[in-house]
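Asker: Mind looking at a prediction? Sequence and model below.
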Amino acid sequence: MYHAARALLFAAALGTAAPAAYGAAAAPEHMQSGMRAALKRAIADSKGFENRFDAEVWLVDMSHRLAPLVPDLQRRLNLLRDVHSAATEAGLSPQLVLALIQVESNFKRFALSPAGAEGLMQIMPFWRHEIGEPDDNLFNRATNLRYGCAILAYYLTLEDGNLTRALARYNGSLGQLWYPLRVENALRENWRVR
């Protein structure tokens, strides 16, 4: 049943005919002009997915969820593709990374905290000297995601897989629960794959 639902979702999202066993599916109302072409480009450039079908289903599902925060379709698909790639490369759940981004910057690429943290995942500039290059642009989407995912993966290793402690370290609030709870709530309410 799960695969049938995924096939219908995928067929509807792309506006293609569903397999005969499932009947015809109409394109959903949220299908934006040009979505098919944009989605095909995003899928072609996607890394980290097991296969094309998984890429298509995940990108359509997450794009629909992210639309209220990132209205531009191409920007949204590019962001999702890069989140999935960076998270997968670091051994993280892409949905966890989406939840963290929501809490850190609410998907504002040029977010700057009062403490000086930059970009989507709110990376402190000192990390450039620790894991990157001094002139790395932390407002660059791919760079910011690569840094943030590497940092969170490091903290997960340091904390023997304890996500609560790793998230608290990421935020600089080790020993407190408010930040991990915010990320876990965002994950549960907005990004959990059902």
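Answerer: Noted; the coordinates are in hand.
Asker: Please count neighbours and contacts with C-alpha atoms only from this point.
Answerer: Fine.
Asker: what number of residues lie near residue 142?
Answerer: Applying other Cα atoms under 10 Å, we find 19 residues neighbouring residue 142.
Asker: Residue 100 now?
Answerer: Residue 100 has 28 neighbours, counted by other Cα under 10 Å.
Asker: That one reaches residue 183, doesn't it?
Answerer: Yes - contact criterion Cα atoms under 8 Å: residue 100 and residue 183 qualify, at 5.5 Å.
Asker: As a check, name the ranges of all helices in the protein.
Answerer: Ranges of helices within the chain are 2-14, 35-44, 52-66, 73-90, 94-105, 127-131, 141-158, 163-171, 178-186, based on DSSP state H.
Asker: Give me the helices and strands touching the third one, please.
Answerer: Helices and strands in packing contact with helix 52-66 are listed as helix 2-14, helix 35-44, helix 73-90; criterion 3 or more Cα pairs under 8 Å, 6 or more residues apart in numbering; DSSP states H and E.
Asker: of all these, which gets the most neighbours per residue?
Answerer: For these, ranked by mean neighbour count under the definition mean count of other Cα atoms under 10 Å, the leader is helix 73-90 at a mean of 21.
Asker: Next, the angle from that one to helix 52-66.
Answerer: Angle of helix 73-90 versus helix 52-66, following axes from the mean of the first three to the mean of the last three Cα atoms, to 10 degrees, is 120 degrees.
Asker: could you give the angle of helix 73-90 to helix 35-44?
Answerer: Here helix 73-90 points in a direction 20 degrees away from that of helix 35-44 (the same axes, to 10 degrees).
Asker: So what touches helix 73-90?
Answerer: Residues from elsewhere that reach helix 73-90 (Cα atoms under 8 Å, 6 or more residues apart in numbering): 32, 35, 38-39, 42-43, 45-48, 59, 62-63, 66-67, 70, 93-94, 97-98, 141-142, 145-146, 149-150, 153.
Asker: Now, of these, which are buried?
Answerer: 35, 38-39, 42-43, 46-47, 59, 62-63, 66, 70, 94, 97-98, 141-142, 145-146, 149-150, 153 (16 or more other Cα atoms under 10 Å).
Asker: this is the comparison structure:
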Amino acid sequence: MRRAALALVIGAALALPCRLAFAGAQAEEQLSASVRAGLSASLSDQAAPEPTFPSVAAKTAWLSDRAALLAKRMPEIEDRVTFLKTVYYEATRAGLDPELVLGLIQTESNFRKYAVSSVGARGYMQVMPFWVQSIGRPTDNLFHLRTNLRYGCSILRHYLDMERGNLFLALGRYNGSRGQAAYPNLVLASWSQWRSMPAGYQVAMK
């Protein structure tokens, strides 16, 4: 019963009418050497490598449950599975909980690949275009799935490191609203919904 109710809650959130993307204005600043190195590495337009799960059963459960909830946003099952595998791979690569990244994407773009905010932030994770200039990769396409998630996850990791693990402040930096409660609370609420799904495997955030 609890699982069905939770699916309705998340499903209702995903079914909300499209709106302008939420993103504020991430501030352009000096990236740490590790983040810069990770973003400077060549990103292929090909799919991300297969993410590592503790078991085949855990992988199947995590992907199938979440793919079902994304059906209205991504009608093709292959698109949903590719998206979720890329989220899982890029999130864990950056030391983030994949459910946190799903919650952020839900808040930022409501899973719209080509979302553009009023200040020009782009894609699923609403990455500001100045980042591609900052790392010397001006031809990177921020609407490309893996590129957008690599940037978004790396930037959030950077903010978490800056804030010494304080997720509330890091999320505020991501949105350009550090210290204000509205945006972090939205992401944390979405994260809680995705994490509360009883099936699948949850990854602890580093």
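Answerer: That came through, no problem. Worth saying up front: this structure is predicted, and the values here are computed from it rather than measured.
Asker: TM between them?
Answerer: The pair, once superposed, lands on a TM-score of 0.73 when counted by TM-score structural alignment, normalised by the length of structure 1; 150 aligned residues with a Cα RMSD of 1.4 Å.
Asker: Need the helices and strands packed on helix 52-66 of structure 1 in JSON lines (columns: distance to residue 107 of structure 1).
Answerer: JSON lines is the format used below for these (distance: least, Cα to Cα, whole Å):
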{"stretch": "helix 2-14", "distance to residue 107 of structure 1": "23"}
{"stretch": "helix 35-44", "distance to residue 107 of structure 1": "18"}
{"stretch": "helix 73-90", "distance to residue 107 of structure 1": "9"}
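Asker: still on that earlier bit, let's have the helices of structure 1 in JSON lines, adding distance to residue 121 of structure 1.
Answerer: Formatted as JSON lines, the helices of structure 1 follow (distance: least, Cα to Cα, whole Å):
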{"stretch": "helix 2-14", "distance to residue 121 of structure 1": "29"}
{"stretch": "helix 35-44", "distance to residue 121 of structure 1": "21"}
{"stretch": "helix 52-66", "distance to residue 121 of structure 1": "16"}
{"stretch": "helix 73-90", "distance to residue 121 of structure 1": "11"}
{"stretch": "helix 94-105", "distance to residue 121 of structure 1": "5"}
{"stretch": "helix 127-131", "distance to residue 121 of structure 1": "12"}
{"stretch": "helix 141-158", "distance to residue 121 of structure 1": "6"}
{"stretch": "helix 163-171", "distance to residue 121 of structure 1": "10"}
{"stretch": "helix 178-186", "distance to residue 121 of structure 1": "12"}
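Asker: what's the closest of the ones you listed to residue 113 of structure 1?
Answerer: helix 94-105 (8.8 Å; Cα to Cα).
Asker: Can you check which part of structure 2 that closest one sits on?
Answerer: Mapped onto structure 2 using TM-score structural alignment, helix 94-105 of structure 1 covers residues 98-109.
Asker: Same question for stretch 63-72 of structure 1.
Answerer: With TM-score structural alignment applied, stretch 63-72 of structure 1 matches the range 67-76 in structure 2.
Asker: Next, the distance between the ends of the matching stretch.
Answerer: 10 Å (Cα to Cα, to the nearest Å).
Asker: what does that stretch contact?
Answerer: 7, 10-11, 14-15, 77, 80-81, 84, 111-112.
Asker: for stretch 145-159 of structure 2, same thing?
Answerer: When contacts are defined by Cα under 8 Å, 6+ apart, stretch 145-159 of structure 2 is touched by residues 31-32, 35, 38-39, 43, 45, 47-48, 83, 86-87, 90-91, 94-96, 101, 113, 123-127, 140-142, 170-171, 173-174.
Asker: By how much does it deviate from structure 1 on average?
Answerer: For stretch 145-159 of structure 2, the mean distance to aligned residues of structure 1 following superposition is 0.4 Å (mean Cα distance after the TM-score superposition for structure 1).
Asker: Trace that stretch over to structure 1 and give me the residue numbers.
Answerer: Mapped onto structure 1 using TM-score structural alignment, stretch 145-159 of structure 2 covers residues 141-155.
Asker: I'd like the distance between residue 145 of structure 2 and residue 72 of structure 2.
Answerer: Computed as Cα to Cα, the residue 145 of structure 2 to residue 72 of structure 2 distance reads 18 Å.
Asker: again with residue 79 of structure 2
Answerer: Separation of residue 79 of structure 2 from residue 72 of structure 2 (Cα to Cα): 12 Å.
Asker: do the same with residue 123 of structure 2
Answerer: Counting by Cα to Cα - residue 123 of structure 2 and residue 72 of structure 2 are separated by 18 Å.
Asker: what about the two, which has more around it?
Answerer: Neighbours were counted for residue 123 of structure 2 and for residue 72 using other Cα under 10 Å; residue 123 has more, 28 against 12.
Asker: who's in contact with whatever residue of structure 1 lines up with that one?
Answerer: Counting by TM-score structural alignment, residue 123 of structure 2 lines up with residue 119 in structure 1. Contact analysis of residue 119 of structure 1 by Cα under 8 Å, 6+ apart lists 105, 108-112, 138-141, 144.
Asker: go with 6 Å
Answerer: Residue 119 of structure 1 makes contact with 109-111, 139, according to Cα atoms under 6 Å, 6 or more residues apart in numbering.
Asker: Identify the farthest-apart pair in those residues.
Answerer: 111 and 139 (8.2 Å).
Asker: Relative to residue 193 of structure 1, which of the helices of structure 1 is closest?
Answerer: Per Cα to Cα, nearest to residue 193 of structure 1 of these: helix 94-105, 7.8 Å.
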